[in-house]
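**Student:** Whatever this is, show me its structure:
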Amino acid sequence: MTPWFLYLIRTRSGTLYTGITTDVQRRFSEHQSGGPRAARSLRGKGPLELAYAAKVGDRTRAAQLEYALKRWPRTRKERLVAGKIHLDDIEP
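**Tutor:** Now for the predicted structure:
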């Protein structure tokens, strides 16, 4: 079973984009390139920084966590990036 990851990318303006993937480096490179596989919301907003990545289990769990994190306020996401809270403590 291929592990899934949850990641956060910081844009030039400081916005945090949340996504899931099985290969963080490949997906980050796709976002940085700005090509057809990059998220539209990140195009032209570079330079991009991979702010956070964590293995979260299977695709279902990854999607649940992504859904939950996209509803978090920025301050809570920043606490996750800083290591002040952990995904293990979160119920999706």
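**Student:** Every contact and neighbour count from this point should use C-alpha atoms.
**Tutor:** Fine.
**Student:** what about residue 53, helix or strand, and which?
**Tutor:** With the criterion set as DSSP states H and E, the secondary-structure element containing residue 53 is strand 49-57.
**Student:** Next: residue 71.
**Tutor:** With the criterion set as DSSP H and E, no secondary-structure element contains residue 71; it sits in neither a helix nor a strand.
**Student:** how many neighbours does it have?
**Tutor:** Taking other Cα atoms under 10 Å as the criterion, the count of residues near residue 71 is 9.
**Student:** run this one through as well so I can compare:
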Amino acid sequence: MSSLESDWFVYILKCCDNTLYTGITVDLLRRVDEHNGSPKGAKYTKARRPVELLYSEKCDDKSSASKREIAIKKLSKIKKLELVG
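**Tutor:** Below you'll find the predicted structure:
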């Protein structure tokens, strides 16, 4: 299955400094591993390792995942934590 046909996810990570990071991916486990120990991890999370996956949400496609990511990034930290539950 190509990434065009794969499920997309929006996710929230908790960094070691208690900040939150939001992103999108087609492979949650791989992406969390990248954030924790790979040069492919985001610049933001590289300085805040280890990270922990707090939340993920399945999306229909990359476009809807990107739109949801933007919406989540606009939320306050309190609202993001409420979303996480």
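**Student:** thinking again about what came up before, mean distance, the strand holding residue 53 of the first structure to its aligned residues in the second structure?
**Tutor:** Once fitted to the second structure, strand 49-57 of the first structure is off its aligned match by 0.9 Å on average (mean Cα distance after the TM-score superposition for the first structure).
**Student:** I'd like the next helix or strand past that strand.
**Tutor:** Past strand 49-57 of the first structure, the next helix or strand by DSSP H and E is helix 59-69.
**Student:** Quick one: the residues in the second structure that whichever helix or strand comes after that following helix pairs up with.
**Tutor:** Going down the chain from helix 59-69 of the first structure, the next helix or strand is helix 74-81, by DSSP H and E. Using TM-score structural alignment, helix 74-81 of the first structure corresponds to residues 77-84 of the second structure.
**Student:** what's the matching stretch in contact with?
**Tutor:** The contact list for stretch 77-84 of the second structure (Cα atoms under 8 Å, 6 or more residues apart in numbering) reads 20, 54-55, 72.
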